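*Asks:* When you get a sec, could you give me coordinates for this:
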Amino acid sequence: MSETAAANSNDQDALVVRQLADGVLRLTLNNPPANALSIAMMEALKSALDAAGTDNDVRVVVISAAGKVFSAGHDLKELTAHRSDDDRGRVFFEKTMRLCSDLMMTITALPKPVIAEVDGLATAAGCQLVATCDLAICTDTSQFCTPGVNIGLFCSTPMVAVSRAAHRKQAMEMLLTGEPVDASSAKEFGLVNRIVPKEYLRTVTDKYAAVIASKSALTLKIGKEAFYQQLERPLNEAYDYTAWVMTENMLARDAEEGINAFLEKREPKWSDR
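*Replies:* Now for the predicted structure:
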């Protein structure tokens, strides 16, 4: 077992429980009932993701949660406690929002695909976390919302991820009303890929993860990076960039092996190079 798998894999008191099997690293948010994204939770999750990024045994990451709430977002009690600071909390608020942004960017930049497995409520920064992951699978009773407007705190940082995953007007609907949307609406909006009954959630997620883990790690790394890079470019620049990416990809050993295996009607043997 790799160091990543060994650390905290059996520690049920850890904020993030880590389990590695067959190339799939499962990171479970483990602070129910809210699984709030406190400073400690975000640091623990980011540390686990950073370790996964350089662990060759990890090919896919799944982020799940213990309890009935995937994540209720930032820890409002933790934030409010710092209003008595000399600066009324400005430094702590900046630290919290910056750390959250860094966590989301870590997921996007991670050279491994990340799947959100959602059973329950994902709200505010918790919804942001789901929207940031590359794929999301949820139960049919899950709900998603960006309710900051209800407490006078617009969900501006969650808006970044939600507006890039959902259609514009639907993202604005969530942000302006603060009302929860059900799983069916979340799929229609573009926040999740699949909706499954609760009893099949783990099975379906594991199936998706296993399929992805069977691919060349190098190819997944190249493809994920290119996907997010081209999204932010004008059409002509996106084509220029991806033409360069595919040329470099074609020169990789795994592309040569994969094409030869296809032509020879056999299974490829990846070297991740």
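
*Asks:* drop to CA atoms for contacts and neighbour counts, all remaining ones
*Replies:* Fine.

*Asks:* burial of T247, as a residue count?
*Replies:* 10 (other CA atoms under 10 Å).

*Asks:* name the element it belongs to?
*Replies:* helix 235-250 (DSSP states H and E).

*Asks:* which residues touch that helix?
*Replies:* Residues outside helix 235-250 that contact it (CA atoms under 8 Å, 6 or more residues apart in numbering): 219, 222, 226, 230-231, 255-256.

*Asks:* Assumed E267 was part of a helix.
*Replies:* No: according to DSSP: H, G, I helix; E, B strand; the rest coil, E267 belongs to no helix; its state is coil.

*Asks:* who touches it in this structure?
*Replies:* A261.

*Asks:* Just the closest of the contacts of helix 235-250 to S142, please.
*Replies:* L231 (28.3 Å; CA to CA).

*Asks:* so who does the nearest residue to S142 once chain neighbours are set aside touch?
*Replies:* Leaving aside its sequence neighbours, S142 sits nearest to G120 (CA to CA, 6 or more residues apart in numbering; 4.3 Å). With contact taken as CA under 8 Å, 6+ apart, G120 is in contact with 68-70, 139, 141-143.

*Asks:* In strands only, show me those.
*Replies:* Using DSSP state E, the subset of the contacts of G120 located in strands is 69-70, 139, 143.

*Asks:* Most neighbours among these, please name it.
*Replies:* Busiest of the ones in strands among the contacts of G120 [other CA under 10 Å] is F70, holding 34 neighbours.

*Asks:* Touching, it and A116? I think so.
*Replies:* No: applying CA atoms under 8 Å as the test, F70 and A116 come out as separate, 9.6 Å apart.

*Asks:* which neighbours do these two share?
*Replies:* Common neighbours of F70 and A116, using CA under 8 Å, 6+ apart, are S64.

*Asks:* that older thread, any idea which helix or strand comes after the helix holding T247?
*Replies:* Using DSSP H and E, the helix or strand that follows helix 235-250 in sequence is helix 253-263.

*Asks:* Packing partners of that following helix?
*Replies:* Packing contacts for helix 253-263, counted by 3 or more CA pairs under 8 Å, 6 or more residues apart in numbering; DSSP states H and E, involve helix 217-231.

*Asks:* and this one, so I can compare the two:
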Amino acid sequence: MAETAPLVLRQDRDGVSMLTLNRPQARNALSREVMSALQTALDEVAVDPVIKVVVLAAAGPVFCAGHDLKQMRATEGHAGHLETFRQCAKLMTSLVHLRQPVIAKVQGTATAAGCQLVASCDLAIAVDTAKFATPGVNIGLFCSTPMVALSRNVPAKAAMEMLLTGEPVDAAEAVRLGLINRAVPAAELDSAVDQLATKIAAKSGRVLKLGKEAFHRQREMGLEDAYAYTAEVMALNMGLEDAGEGIDAFLGKRSPVWMA
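*Replies:* Model prediction:
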């Protein structure tokens, strides 16, 4: 593949946008250029009124090997390294704050910032041969930023074991820990992701946006604050035309017709 090939591919169909990391010769490592291309794609999808679901995929046998270590070694000084990690942090938070739900379609191994990428998505389906790891400790670079997403998806002791040992977990264990939703044979990955994306895309886009934002915000709150906040969200939701349409359709035993 030529180096001039797009670093991120976009394909839209039926309200679903698939964004594919396209640097397989480098195991889809997150160079500054790859992160910039993915950020641009997310920013464009965010304002596309037709798109209700985003699928994050990757070309080649590896989903994402994390940061581009060759590029990082060629970068001199604290300021340059800090800029790279801040760029990555913005990318990961963009996935969380994107109005559309994001499904990670994991066709291979995801390590370090690649594991962080999976953990930052709302949902994840992987092939049953995939492995997940935060192996930075093995090369003297603790996976501190991947830790943020990892520790918000799996139990604390499981996260610490992954971080302290650098050892990978297989897809079955990743399901058990809650890092991914399910693992499927490679031949079933496309259909499993398509079915999930299609099911979600059939919902109201406004309601999906409202619900995703509320989910992530309430997770950071105490119990009473979370209930107070979500009560406001549900009252706001009840005022939307799509809520009225959905309830009327349910009572009338017909399919709803969403505004968006």
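
*Asks:* thinking again about what came up before, just the ones in strands among the contacts of G120 of structure 1 now: which is nearest N260 of structure 1?
*Replies:* Out of those, the member with the shortest distance to N260 of structure 1 (by CA to CA) is T139, at 39.8 Å.

*Asks:* List the contacts of that closest one.
*Replies:* 118-120, 183, 195-198, 201.

*Asks:* Which ones among the residues you listed lie within strands?
*Replies:* Among the contacts of T139 of structure 1, DSSP E puts 118, 195-196 in strands.

*Asks:* F142 of structure 2 belongs to a strand, doesn't it?
*Replies:* No: secondary structure of F142 of structure 2 (three-state DSSP): coil, not part of a strand.

*Asks:* which non-adjacent residue is nearest it?
*Replies:* F142 of structure 2's closest residue in space is G136 (CA to CA, 6+ apart), at 4.7 Å.

*Asks:* which SS state does the counterpart of that neighbour in structure 1 fall under?
*Replies:* Counting by TM-score structural alignment, G136 of structure 2 corresponds to G148 in structure 1. G148 of structure 1 falls in the helix class when you classify it by three-state DSSP.

*Asks:* what residues are up against the aligned partner of E256 of structure 1 in structure 2?
*Replies:* Applying TM-score structural alignment, one finds that E256 of structure 1 aligns to G244 in structure 2. Counting by CA under 8 Å, 6+ apart, G244 of structure 2 makes contact with M238.

*Asks:* Same check on C145 of structure 1?
*Replies:* 122-124, 127, 174-175, 178-181.

*Asks:* quick revisit: which residue lines up with the residue nearest to S142 of structure 1 in structure 2?
*Replies:* Per TM-score structural alignment, the equivalent position to G120 of structure 1 in structure 2 is G108.

*Asks:* now do A217 of structure 1
*Replies:* In structure 2, the residue matched to A217 of structure 1 (TM-score structural alignment) is G205.

*Asks:* same thing with F70 of structure 1?
*Replies:* F70 of structure 1 maps onto F63 in structure 2, by TM-score structural alignment.

*Asks:* and what of N31 of structure 1?
*Replies:* Checking TM-score structural alignment: N31 of structure 1 goes with R23.

*Asks:* so what's the closest residue to that match other than its chain neighbours up against?
*Replies:* Closest residue to R23 of structure 2 apart from its sequence neighbours, by CA to CA, 6+ apart: L7 at 5.9 Å. L7 of structure 2 sits next to 21-23, 33-34, 37-38 when contact means CA under 8 Å, 6+ apart.

*Asks:* contacting residues for the match of F70 of structure 1?
*Replies:* By CA under 8 Å, 6+ apart, the contact list for F63 of structure 2 reads 27-28, 57, 106-110, 114.

*Asks:* among those, which are in helices?
*Replies:* G114 (DSSP state H).

*Asks:* Just put the contacts of F63 of structure 2 in JSON lines and tack on distance to A79 of structure 2.
*Replies:* Below are those laid out as JSON lines (distance: CA to CA, whole Å):
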{"residue": "R27", "distance to A79 of structure 2": "26"}
{"residue": "N28", "distance to A79 of structure 2": "24"}
{"residue": "A57", "distance to A79 of structure 2": "31"}
{"residue": "V106", "distance to A79 of structure 2": "32"}
{"residue": "Q107", "distance to A79 of structure 2": "34"}
{"residue": "G108", "distance to A79 of structure 2": "33"}
{"residue": "T109", "distance to A79 of structure 2": "30"}
{"residue": "A110", "distance to A79 of structure 2": "27"}
{"residue": "G114", "distance to A79 of structure 2": "23"}
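
*Asks:* ok, and the most crowded of the contacts of F63 of structure 2?
*Replies:* Neighbour counts for the contacts of F63 of structure 2 (other CA under 10 Å) peak at V106, which has 29 neighbours.

*Asks:* Need the counterpart of L176 of structure 1 in structure 2.
*Replies:* Using TM-score structural alignment, L176 of structure 1 lines up with L164 in structure 2.

*Asks:* any idea how far that match lies from G178 of structure 2?
*Replies:* 19 Å (CA to CA, to the nearest Å).

*Asks:* swap in Q107 of structure 2?
*Replies:* Q107 of structure 2 sits 18 Å away from G178 of structure 2, going by CA to CA.

*Asks:* now for A37 of structure 2: what does it line up with in structure 1?
*Replies:* By TM-score structural alignment, A37 of structure 2 lines up with A44 in structure 1.

*Asks:* Perfect, that will be all.
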